[in-house]
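*Asks:* curious how this folds, go ahead:
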Amino acid sequence: MVEENQNEMNGQQGLDGVEVNQLLTGTVSRVDEKQALIDVGYKYDGILPISEVSSLHIEKVADVLSEGQEIQVKVIRLDQEKDEMIVSKRAVDAEKAWDELAGKFESGEVFEATIADNVKGGLVVDLGVRGFIPASHVERHFVEDFSDYKGRTLSVKVIELDKEKNKVILSHRAVLEDEADKQKQTVLDKLEPGSVIEGTVQRLTDFGAFVDVGGVDGLVHISEIAWNHVDKPSDVLKEGDKVNVKILKVDKENERISLSIKATLPGPWEQATQDFKIGDVVQGTVKRLVSFGAFVEVAPGVEGLVHISQIANRHIGTPDEVLKEGEEVSVKILDFNPEEERMSLSIREVQDEKQKQETKKEVAAYQAEESNANGMGVTIGDRMGDLLKKFKS
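*Replies:* Reported below is the predicted structural model:
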């Protein structure tokens, strides 16, 4: 009985002083398809089964190990009768990995991981334990096909860790979002209200356009797109357009930027100084009728007043006796003050001028007719006689 107990103790201690759970450093002496032999300095090599090589599934041992490579292994089983020592590389890697991952999870450390495989729902990495990057945590944008990620190295951080369940969840998207947030703060610190910079239209909505100004999106409200009225931003802009924008306001706390495109363009009255001068006759649209006259738009954002006395060449009591809103009219510019954004217009003078021109044409036609008639020996009396005959008949 004493001898059996002694043999049992010797078995627990292992052959040649080797014990189960002991860590050994050795050299790969032979690589077979499903196992490797590890020379750990004892009278026989340790056997490393393919299932104990890696935390991930591998097809053959040579995918991970090569002869002459030095590795650390853990003794997981001893067999005295067969003189076998079964060792595990996976157990050593996992023990180290859990300690390291716990520290990285606590600190939020970003580290590099090489993609070992793509599986349904995401990507797999070998960290000494199996790490998983869910599809929704690979990029900030949707990725349809992950096949080209195998072999790539991504910066990741641990977002979930559970040793008991052997769960390690990683995220590359979280790293990208952190970088974007830092970039956003850098940009926000540099942006100065009043400055003009170039941006790219990223997205159009019913109420305006979001423009990228260096990694941060700012809003150009629909009222700030153009000087003239805009029904829909898509009528004027499209995604990808390069535009100059003026920074109106920067709210660093709420990360909001207000931008204007129209503020970078010549104002309507500034442009009007190049397009109009006193005495010009131009087309306009009646925008509003008031008791003392009518406001007529002669260019987007440029309205002039037609005083009631300048609406018609006859007396009228109210502008709506002659005009209606939306009507197209010809007006003459009587006075123009772009600094004060004022313009005085006249419909009556256009009508008077038109009447004068028609009268001149009638007189010229009559004179030409008289000249022709005199050349044929026909007198005014003769012509009057002809007219009387026509009248009587």
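*Asks:* all contacts plus neighbour counts: C-alpha atoms, from now on.
*Replies:* Fine.
*Asks:* strands of the stretch 1-150 of the chain, start to end?
*Replies:* 23-31, 35-39, 46-49, 70-79, 84-88, 111-119, 122-126, 130-134 (DSSP state E, counting those that start in this stretch).
*Asks:* next SSE downstream of whichever strand or helix holds Lys356?
*Replies:* Assigned by DSSP states H and E, Lys356 falls within helix 348-375. Following helix 348-375 in sequence order, the next helix or strand is helix 380-392 (DSSP H and E).
*Asks:* this one next, for a side-by-side:
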Amino acid sequence: MSEEMNEMENRDFQTGDRVKGIVTNIEEKAVTVTIEGAPFDGVIPISELSSLHIEKASDSVQVGDELDLVITKVEDENFVLSKRKVDAEQAWDELEKKFASGEIIESEVKDVVKGGLVVDLGVRGFVPASLVEDYFVESFEDYKGKVMTFKIVEMEKENNRLILSHRAVVELEKESQKEEVMDTIHAGDVLKGKVQRIASFGAFVDIGGVDGLVHISQLSHEHVEKVSDVVTEGQEVTVKVLSVDRDSERISLSIKDTLPGPWDAIEEKAPKGSVHDGKVKRIVSYGAFVEVLPGVEGLVHISQIAHKHIATPNEVLSEGQEVQVKVLEVNKADKRLSLSIKELQEKEKEQDYSNYEMPEESSGFSISDVIGDKLKGFKSE
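*Replies:* Reported below is the predicted structural model:
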């Protein structure tokens, strides 16, 4: 027998010793291992197999596995061992280095518990619900078994406390993506985006890792009262980049500029001679502006308002009034329409007295003179 074998057999095993054990038997709540050089086997209680809760010992180890263990108790012809403590001690050393460097860790979600997720990193890592994503998650059921990336945000070895964040990784990725997008987009670019958030003054649109603002005035060619009347959160939209301020990281966008203008194809929509229902939008001294199509106004000159002479348009029209107009002229280049109201109205017939001969003043006349013989033949009763 070699000198090394003799030393192994004569070794005095004590509590706290680190040993290697080979799994020989697995029961539901314990595992039996043989320890090289030990006079008897050791037992690992299920609670000492993993830093996480497990239902069966076979969920953690298999027969034939070689394990790094620490003796926690020496009993008569038996050792009580712990795999969990060795794993934790090794893990804490590695985790402290990763925490200091800000390294991103990849691991599987082992369990979903009230308030967050549980990850096994040699020690139990907890991901609070608020640190899972950068948006609200209603249910975490689908996260169990999912491999995710994390950053350590808090750790206390003495209290066995390890707090992780996937949200921090997402935000880091978005920040990097944002810088890249800011460097590549320019005013005039037309891009696809998704409406992320709606405010009273406009809509924020994600254009690939960075949000730009579509001001309410840039949503439509028509006047918009409420942003939600035009777009909804999650909606896919096409936008044009109006400006990029890299210092303040602000991007101004327009949906309106990607849409056909109200004056496009105006010759087909309102050709000369066509008749339209419209609304008086503004009254000026020389006429009235009438909206005949969304975003398209034409001028009814004061001379085209009525057949009779009027001193001001207000004598006949009022703002908001519904009117019918006829298109007299179309000028697409200057975005002008000449309209008429009076051409759709009948001219009042004026009685012509030119051929009517009045009796001479000197002769005098009576009703009977005018009616003549029509009174003859009538007898009083």
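*Asks:* care to give me the TM-score?
*Replies:* TM-score for the superposed chains, counting by TM-score structural alignment, normalised by the length of the second structure: 0.80, backed by 345 aligned residues with a Cα RMSD of 2.8 Å.
*Asks:* now the strands of the stretch 1-150 of the first structure in JSON lines, with mean neighbour count and distance to Gly240 of the first structure?
*Replies:* Shown next, in JSON lines, are the strands of the stretch 1-150 of the first structure (neighbours: other Cα atoms under 10 Å; distance: least, Cα to Cα, whole Å):
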{"stretch": "strand 23-31", "mean neighbour count": "18", "distance to Gly240 of the first structure": "56"}
{"stretch": "strand 35-39", "mean neighbour count": "23", "distance to Gly240 of the first structure": "56"}
{"stretch": "strand 46-49", "mean neighbour count": "23", "distance to Gly240 of the first structure": "56"}
{"stretch": "strand 70-79", "mean neighbour count": "19", "distance to Gly240 of the first structure": "54"}
{"stretch": "strand 84-88", "mean neighbour count": "22", "distance to Gly240 of the first structure": "55"}
{"stretch": "strand 111-119", "mean neighbour count": "17", "distance to Gly240 of the first structure": "33"}
{"stretch": "strand 122-126", "mean neighbour count": "21", "distance to Gly240 of the first structure": "31"}
{"stretch": "strand 130-134", "mean neighbour count": "22", "distance to Gly240 of the first structure": "30"}
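*Asks:* distance to Glu100 of the first structure added to the ones you listed, as TSV?
*Replies:* Shown next, in TSV, are the strands of the stretch 1-150 of the first structure (distance: least, Cα to Cα, whole Å):
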stretch	distance to Glu100 of the first structure
strand 23-31	18
strand 35-39	26
strand 46-49	24
strand 70-79	17
strand 84-88	19
strand 111-119	11
strand 122-126	13
strand 130-134	13
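*Asks:* all the helices of the stretch 251-381 of the second structure, in order from the start?
*Replies:* 266-269, 367-371 (DSSP state H, counting those that start in this stretch).
*Asks:* deepest-packed of those, please.
*Replies:* helix 266-269 (a mean of 13; mean count of other Cα atoms under 10 Å).
*Asks:* contacting residues for Arg250 of the second structure?
*Replies:* Gly212, Leu213, Val244 (Cα atoms under 8 Å, 6 or more residues apart in numbering).
*Asks:* same question, Thr264 of the first structure
*Replies:* Counting by Cα under 8 Å, 6+ apart, Thr264 of the first structure touches Val196, Asn244, Val245, Lys246.
*Asks:* the second one corresponds to which position in the second structure?
*Replies:* In the second structure, the position corresponding to Asn244 of the first structure is occupied by Thr238, as judged by TM-score structural alignment.
*Asks:* now, which of the contacts of Thr264 of the first structure lie within strands?
*Replies:* Of these, the ones assigned to strands by DSSP state E are Val196, Asn244, Val245, Lys246.
*Asks:* returning to what we had before: for Ile261 of the first structure, find the nearest of the strands of the stretch 1-150 of the first structure.
*Replies:* Minimum separation from Ile261 of the first structure across the strands of the stretch 1-150 of the first structure (Cα to Cα) falls at strand 130-134, 40.6 Å.
*Asks:* so which bit of the second structure is that closest one matched to?
*Replies:* So strand 130-134 of the first structure sits over residues 124-128 in the second structure, by TM-score structural alignment.
*Asks:* and the matching stretch against the first structure, how far off on average?
*Replies:* Following superposition, stretch 124-128 of the second structure is found to deviate from the first structure by 1.3 Å on average (mean Cα distance after the TM-score superposition for the first structure).
*Asks:* for that stretch, give me every contacting residue.
*Replies:* Contacts of stretch 124-128 of the second structure (Cα under 8 Å, 6+ apart): 51-52, 115-119, 160-166.
*Asks:* recalculate using a threshold of 7 Å.
*Replies:* With contacts defined as Cα atoms under 7 Å, 6 or more residues apart in numbering, stretch 124-128 of the second structure is touched by Ser51, Leu52, Gly115, Gly116, Leu117, Val118, Val119, Leu162, Ile163, Leu164, Ser165.
*Asks:* counterpart of the last one in the first structure?
*Replies:* Following TM-score structural alignment, the counterpart assigned to Ser165 of the second structure within the first structure is Ser171.
*Asks:* can you count the residues close to its match?
*Replies:* A count of neighbours around Ser171 of the first structure, defined by other Cα atoms under 10 Å, yields 23.
*Asks:* how far does stretch 209-219 of the first structure sit from the chain's center?
*Replies:* 7 Å (Cα atoms, centre = their mean, to the nearest Å).
*Asks:* and if you look at stretch 137-151 of the first structure?
*Replies:* Distance of stretch 137-151 of the first structure from its chain centroid, counting by Cα atoms, centre = their mean, is 19 Å.
*Asks:* and Ala62 of the first structure, what does it touch?
*Replies:* Val31, Glu33.
*Asks:* what residue in the second structure is paired with it?
*Replies:* Alignment note (TM-score structural alignment): Ala62 of the first structure maps to Ser58 of the second structure.
*Asks:* for the residue most central in space within the second structure, give me its contacts.
*Replies:* A centroid search over the second structure (Cα atoms, centre = their mean) returns Gln196, at 1.7 Å, as the residue closest to the centre. Gln196 of the second structure sits next to Phe204, Val205, Asp206, Glu233, Gly234 when contact means Cα under 7 Å, 6+ apart.
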